[in-house]
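Engineer: I would like to see how this sequence folds:
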Amino acid sequence: MEGKELINDHIVNYLLGGEKEITDPVLQEWLAGSESNQQELERYRRIWEESANYMDMDVFDTNRAWVKVDKVNHRKVSLQRRLKNISYALSGVAAAVLLMVALSLTGWFDREQEVTVSLTADYGNRSEIVLPDGSTVKLNSGSEVTYAYNPQKKVREIRFQGEGYFDVSKSKRPFVVKMANGVEVKVLGTTFNLKAYPDDPTIRASLIEGHIELEHQNDRLVMKAGEMAEFDKRTNRLEQVEGDLSHSYGWLKNKLYMDDMSLADVCKYLERWYNVDIAVQEDLGEQIRYNGVIQEDTIAEVMEALSKLSNIAYHVKGKHISITSK
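Structural biologist: Sure thing, here's the model as predicted:
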């Protein structure tokens, strides 16, 4: 292991130097040892050159970096010693360079390892991640996703809360999404929207393509494309629900569809989307209900639209908004 780490240090120094000719005697001796060593250095060189593209923020694409890593990873089939619990978040240029260079130099690509990947979308932000298995997850504001793969169990396991749009890559290895209250979604390859905020009274699954199984303890609900289902946290029941499927993932286009939605529920969405605190006059939150769609750029524009749709007045002070009747 020490020999490998020493060679890695020499490789890094060579790549940092930017020279075409190899003058390092240690590196020369290592390359002369076998053709596989030469191929390995060439692979590192290609990764290093590719990572230079990401230093230009105009062309940086985190998802593209993930796809490249995943393709390389799946071409490797040797089963070496596991690397336990690698954990990182995608957060810009440094993450991409670390992903493609540092992990490669440690031999990460050569193993089918136990790996954990996490991503959080804070209030006021949205994020997208391409998981190591090729699946993509788009996260709405205030959401968290953690992907874990166990090479012994051959299961892709997800810990999730918030709201996310999942496009799961097809595989014989089960893809299981676990949420609070013991609710699970099991898939092999499909597309669905999942809304599971901790402070919401329900968990809702909206299936766009494929099949999924929604489970809670001994209850099991098999869903087909075009169907929606909910788990009620108060009654611990799973049941199918009616509604417009496209409305469930309207947030992807910054649209809030209000289907007989109370002012209180609208404010809950706005607090997450815009990272604000909204105080509503007592009893007003459930009295006022909306039908329609909102698509505005700023919280001020949204509040102005709501005030025209109903008998409310609002006052904004920084991130704090108070709503009263007119």
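
Engineer: only C-alpha atoms from now on, for both contacts and neighbour counts.
Structural biologist: Will do.

Engineer: just checking, next helix/strand downstream of the top strand by length along the chain?
Structural biologist: What stands out as the longest strand in the chain, according to DSSP state E, is strand 155-167. Per DSSP states H and E, strand 155-167 leads on to strand 175-178 as the next helix or strand towards the C-terminus.

Engineer: elements contacting that next one?
Structural biologist: Under the contact definition 3 or more CA pairs under 8 Å, 6 or more residues apart in numbering; DSSP states H and E, strand 175-178 sits against strand 155-167, strand 183-187.

Engineer: endpoints of stretch 197-207, how far apart?
Structural biologist: 18 Å (CA to CA, to the nearest Å).

Engineer: and that stretch, what's buried?
Structural biologist: Neighbour counts over stretch 197-207 (16 or more other CA atoms under 10 Å) mark 197, 202-207 as buried.

Engineer: just the helices from the stretch 1-150 of the chain, written as ranges.
Structural biologist: 2-17, 25-33, 35-52, 62-75, 93-97, 103-105 (DSSP state H, counting those that start in this stretch).

Engineer: now tabulate those helices in TSV and tack on distance to residue 275.
Structural biologist: Listed next are the helices of the stretch 1-150 of the chain as TSV, based on distance: least, CA to CA, whole Å:
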stretch	distance to residue 275
helix 2-17	42
helix 25-33	53
helix 35-52	34
helix 62-75	24
helix 93-97	25
helix 103-105	35
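
Engineer: give the buried residues for the longest strand of the chain.
Structural biologist: Buried residues in strand 155-167 (16+ other CA under 10 Å): 156-167.

Engineer: could you also give me the structure for this next sequence, so I can compare it with the first?
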Amino acid sequence: MINNIWILIGKKLSGEATAEELLELEELLQQGATDQYPIDMLEEIWKAEHQPKTINKLEDKWSAFESKLDAADTIVVEEPAPAENAETAKPKQGIIRFLKIISVVVAACFALVFVLINKKSVTNNNKPNEIVAPQNGISKIQLPDGTRVWLNAGSKLVYAADYGTEQRNVSLLGEALFDVVKDAQHPFIVTTPTISIKVLGTKFNVRAYNSDRTSETSLIRGRIELTVLKTPEKKIILNADDKVTINNEPLPGAREAVLTPQSGIKEETPLMALSRIHLAKKDTLPSEALWIENKLAFDAEDFESLAKKLERRYSVTISFQNEELKKLRFTGRFQKESIGKALKALQATTYFHYKTDNNQILVY
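Structural biologist: Okay, the predicted model is just below:
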């Protein structure tokens, strides 16, 4: 079939194919041969390089063409015999041009495929790595340098494909605990929507959910340099057991004023607050990082912030009937309790009511 189709293509391009031969060629091409024999491309190149001429001795021409095909099959290259006259030389020159055109087209196709494959490979190699924790679970990963990271529910960590070669930069949306391998030549940098943290080797917890009113960094050991992205000229140095809380809502340089209904006195909320982590004697980690042990720990935390943690842990939505309820503060630990038992435990310490409608909870 291969030799036959090339003969038919050659006859079509030279304009000497009969109606039966054209019909046979069309049937072969419809059987899938167009993928291997790009007839349209060959025809365009043929028209550019060779104009069909009237050949009187067709038998001599195709005899020479079949000889060329036989020579190609046996990988033997021979010089064509000197033409006896101009009429027999012209068909041979046309066939040689045709074979050259085929070889150029095949080579171009291979080159194009090679370029596309290599381009795709380079693109995939440069694609950043992205890890997303499940909505109701915790993910633990190890970065190429050995740094360990725990991701809380719904959190996302992104780092470049060449992480560790020249720099150790990661982006975080959500909450994560980092246990960073020390490398003085390559500082470890965590960037969130609100803060940037630079470390050499340490262990710390970062909470930076978009839906939260505040962001928080708790340092368990080591030393870190923290920059608030709203005020990049100011840098904060944290030592072990330090915690900094960033207010995500106010504009740079401003302080938020809150009007309390009872007194009418304006209460200012600072852009950031420095405090200490909460570590109980019976715990191996501070309460800010106990989530990696599947514990929900809170110390003197307001109801609004606690509600966000309950929402992520139990996949519910909690709303408040009035603003005052958001300011109620709680201290405790939850591990295996259901959302109903957790709310009843909170209700036993402070006066409030709640009602549920599927996954919707209203506190009033």
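
Engineer: among the helices of the stretch 1-150 of structure 1, which is nearest residue 176 of structure 1?
Structural biologist: helix 62-75 (19.5 Å; CA to CA).

Engineer: tell me the angle that closest one makes with helix 35-52.
Structural biologist: Computed with axes from the mean of the first three to the mean of the last three CA atoms, to 10 degrees, the direction of helix 62-75 of structure 1 lies at 170 degrees from that of helix 35-52.

Engineer: flag every buried residue along helix 62-75 of structure 1.
Structural biologist: Here helix 62-75 of structure 1 shows 62-63, 65-67, 69-70, 73 as buried, counting by 16+ other CA under 10 Å.

Engineer: going by distance to residue 245 of structure 1, which of these wins?
Structural biologist: Of the buried residues of helix 62-75 of structure 1, the one sitting nearest to residue 245 of structure 1 (CA to CA) turns out to be residue 63, at 26.7 Å.

Engineer: rewinding a little: looking at the helices and strands packed on strand 175-178 of structure 1, which is nearest to residue 281 of structure 1?
Structural biologist: That would be strand 155-167 among these, by CA to CA, at 26.4 Å.

Engineer: show me the helices in the stretch 201-350 of structure 2, by range?
Structural biologist: 303-314, 339-347.

Engineer: could you dump those to JSON lines with mean neighbour count?
Structural biologist: Formatted as JSON lines, those follow (neighbours: other CA atoms under 10 Å):
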{"stretch": "helix 303-314", "mean neighbour count": "18"}
{"stretch": "helix 339-347", "mean neighbour count": "14"}
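
Engineer: I'd like these as TSV, with distance to residue 103 of structure 2 appended.
Structural biologist: Output for the helices of the stretch 201-350 of structure 2, formatted as TSV (distance: least, CA to CA, whole Å):
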stretch	distance to residue 103 of structure 2
helix 303-314	64
helix 339-347	73
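
Engineer: of those, which approaches residue 95 of structure 2 most closely?
Structural biologist: Relative to residue 95 of structure 2, the nearest member of the helices of the stretch 201-350 of structure 2 by CA to CA is helix 303-314, separated by 74.6 Å.

Engineer: what about stretch 33-45 of structure 1, distance to the chain center?
Structural biologist: 34 Å (CA atoms, centre = their mean, to the nearest Å).

Engineer: which part of structure 2 matches it?
Structural biologist: Per the alignment by TM-score structural alignment, stretch 33-45 of structure 1 matches no residues in structure 2.

Engineer: neighbours around residue 241 of structure 1, how many?
Structural biologist: The number of residues packed around residue 241 of structure 1, counting by other CA atoms under 10 Å, is 12.

Engineer: surely it is in contact with residue 229?
Structural biologist: Yes. The criterion here is CA atoms under 8 Å, and residue 241 of structure 1 meets it with residue 229 at 5.2 Å.

Engineer: re earlier: got the angle for the longest strand of structure 1 vs helix 263-274?
Structural biologist: Using the same axes, to 10 degrees: strand 155-167 of structure 1 against helix 263-274 is 100 degrees.

Engineer: what range does strand 155-167 of structure 1 cover in structure 2?
Structural biologist: Under TM-score structural alignment, the match for strand 155-167 of structure 1 in structure 2 covers residues 167-179.

Engineer: give me the residues contacting the matching stretch.
Structural biologist: Outside stretch 167-179 of structure 2, the residues that touch it by CA atoms under 8 Å, 6 or more residues apart in numbering are 147-160, 163, 186-193, 201-210, 289, 292.

Engineer: buried among those residues? Need that as a selection in ChimeraX.
Structural biologist: Only the buried entries of the contacts of stretch 167-179 of structure 2 go into this ChimeraX selection, using 16+ other CA under 10 Å:
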select :147,148,149,150,151,152,153,154,155,156,157,158,159,160,163,186,187,188,189,190,191,192,193,201,202,203,204,205,206,207,208,209,289,292
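
Engineer: among the helices of the stretch 1-150 of structure 1, which is nearest residue 85 of structure 1?
Structural biologist: helix 103-105 (13.0 Å).

Engineer: please spell out which residues along that closest one are buried.
Structural biologist: Within helix 103-105 of structure 1, the residues scored as buried using 16+ other CA under 10 Å are 104-105.

Engineer: quick check, distance from it to the centre of its chain.
Structural biologist: Helix 103-105 of structure 1 sits 23 Å away from the centroid of its parent chain (CA atoms, centre = their mean).

Engineer: against structure 2, where does it fall?
Structural biologist: Under TM-score structural alignment, there's no match for helix 103-105 of structure 1.

Engineer: now do the strands in the stretch 201-326 of structure 1.
Structural biologist: Applying DSSP state E, counting those that start in this stretch to the stretch 201-326 of structure 1 gives strands spanning 202-209, 211-216, 219-224, 228-232, 237-241, 256-262, 277-280, 289-294, 312-317, 320-325.
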